[in-house]
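Visitor: sequence? don't have it. structure:
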């Protein structure tokens, strides 16, 4: 449930409501807007009397929440969340572009990629140190060695860095190096991994699962947030359908749906959505026009020799061209790049 306080409610009245919630063994989450304060109640609501709450001074009304996700719910937090990074924030006026290679192959490859995406206008460097692959014989990543290269790239370029983590031990290691922990599509419902990421104070990029509904996706975010980490960024990367012309099917409607259901920022990964280089620009433009807060794009110095996802990677020149083409669309949406 949600307790909506009157706009005249005092701090003491708000604290009294919070104390009553906590005395019943429930959790209270306060969201203070410009005019109204909202208190979200998480836990077994049968332990708490709505009539008793309504009788408290300063309480305007009680609103039930039927969705199973609470902390990620727009009703709990009416103002859009802005996730702060080292050099930017996700969910603000500036569109955040995360770009870089699917896999970190070597120090030289990563540093070259970092320079290229920085020059193209990216604000975050992506790179895979842990690579969950369909085949066990495919390149699996450089792990901590790759994370050290990412740290060096951040020091050299000023870019924030994001890397996927695939296990609880990877979370522990990556937390020493990165600005954003990425939970990949295959691990969206790896609940122990979600809880481990939730115990950190590092922003988490949560990709939508291959066949996950939007409610399942938001409930996965809830696992992270329920552990105390409220800095979650959602990433739509395409879902599996019957269509074979593209690697996945980009659910462009997920952007406005998420905006109507959640306060969390959402970015789009057009590279994984289509899996084919020629389609990336169109999907990237559509995502920005639909209201996405940013993009994640695979960029490799030489896609033809990439160890992972070369066919869906842009080269530095194509990335720069795309960024130039995105700017007027961003401006039309009242955003900047």
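Guide: Here it is on my side, so go on. Computed from a predicted model, the values in this text were never measured in an experiment.
Visitor: make it CA atoms for all contacts and neighbour counts henceforth
Guide: Will do.
Visitor: residue boundaries of the strands in the chain?
Guide: Using DSSP state E, the strands found in the chain span residues 2-5, 27-32, 37-42, 59-63, 83-84, 89-90, 96-100, 124-126, 160-164, 180-183, 204-207, 232-236, 266-268, 294-298.
Visitor: included below, for side-by-side comparison, is a second structure:
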């Protein structure tokens, strides 16, 4: 249920209500809105809880939360969440752009691509240091050395670093290097990992699993939010269907659908969603037209020599052209790209 505080409720009143909710055995999530503060009370409610809280002078009303995902629900927080890290802004009137190689391969490679995507207007740098691969014989990433190179690229360019965390044991280490922790599609329902990143205050980019429903996707986000980390971004990266002309099927209807149900920002990954570099630019434009809050793209200085996902990676030149097109689309719907 949602405890809606009166507009004149003080910080002390809010904390007193939090204590009261927790004494009932419920978990309290304080959400400060533009007009008033609400407290999402999650857990097993007993008869009398609602009436007891409604009787408090500082409470305006109690609203039941219908959705199974309580804190992620728009019922809890009508205003859209905006996540900002350095110059990367995801949500509201901004379409943040994160770009970079699938994998960090060398100092020369990551610095070159960081400079190029920065020059084209990106504000986030993606790059995998730990790579989950289907085959155990594929390149698994440079691990901590790769993280150090990402930090070096950030120091030179100012780009926010977005990289994948694969296990709870790696969370503390990645927080030393990364600005955003990415949860890959394979780990969307790795609940111990979700709870571990939720215990941090580092922003999280959560990718949808290839066979996950929207309900499962939002409940995965709920695991992170439930631990207190409110800086969560949802990433649609395509789902597995019967179709074979693309690597996955990228459902852009996900964008407005999620905006109707959650306050969390929505990022689109057209690189994994199509698996074909030539399809990435038009899908970027279409995603912005659909109202997405961010894009995450794979860009490589020489895709034919990439150690992973070269077929879906843009060259820096094509990325720059794509950014120009996307700026026009964003401006047409009243948004700013960058």
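Guide: Here it is on my side, so go on. Quick caveat, the model's predicted, so the values are computed rather than measured.
Visitor: so which of the strands of the first structure is the most surrounded?
Guide: Highest mean neighbour count of these: strand 124-126, a mean of 30 (counted as mean count of other C-alpha atoms under 10 Å).
Visitor: superpose on the second structure and give me the mean offset of that one.
Guide: When the second structure is overlaid, strand 124-126 of the first structure sits 0.4 Å from its aligned residues on average, using mean C-alpha distance after the TM-score superposition for the first structure.
Visitor: what's that strand packed up against?
Guide: strand 96-100, strand 160-164 (3 or more C-alpha pairs under 8 Å, 6 or more residues apart in numbering; DSSP states H and E).
Visitor: residues in contact with residue 84 of the second structure?
Guide: If a contact means C-alpha atoms under 8 Å, 6 or more residues apart in numbering, then residue 84 of the second structure has residue 90 as its contacts.
Visitor: now do the counterpart of residue 209 of the second structure in the first structure against residue 99 of the first structure, distance only.
Guide: In the first structure, the residue paired with residue 209 of the second structure according to TM-score structural alignment is residue 209. Note on residue 209 of the first structure: its distance to residue 99 of the first structure, by C-alpha to C-alpha, to the nearest Å, is 21 Å.
Visitor: show me what counts as buried in stretch 139-153 of the second structure.
Guide: Within stretch 139-153 of the second structure, the residues that qualify as buried are 140-142, 146-153, counting by 16 or more other C-alpha atoms under 10 Å.
Visitor: what residues does it touch?
Guide: Residues outside stretch 139-153 of the second structure that contact it (C-alpha under 8 Å, 6+ apart) are 103-107, 110-111, 114, 127-133, 159, 161, 174, 177-178, 307-308.
Visitor: among those, which ones are in helices?
Guide: Filtering these for membership in helices, criterion DSSP state H, returns 107, 110-111, 114, 174, 177.
Visitor: make a ChimeraX selection of the buried ones in the residues you listed.
Guide: Buried members of those, defined by 16+ other C-alpha under 10 Å, are picked up in ChimeraX with:
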select :110,111,114,174,177
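Visitor: switch the ones in helices among the contacts of stretch 139-153 of the second structure over to CSV; also include distance to residue 319 of the second structure.
Guide: Rendered in CSV, the data for these read as follows (distance: C-alpha to C-alpha, whole Å):
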residue, distance to residue 319 of the second structure
107, 21
110, 16
111, 16
114, 12
174, 27
177, 26
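Visitor: from the ones in helices among the contacts of stretch 139-153 of the second structure, which is closest to residue 263 of the second structure?
Guide: Of all these, residue 174 has the smallest distance to residue 263 of the second structure: 26.5 Å, by C-alpha to C-alpha.
Visitor: thought the closest one was touching residue 166?
Guide: No: using C-alpha atoms under 8 Å, residue 174 of the second structure is not in contact with residue 166; the gap is 10.0 Å.
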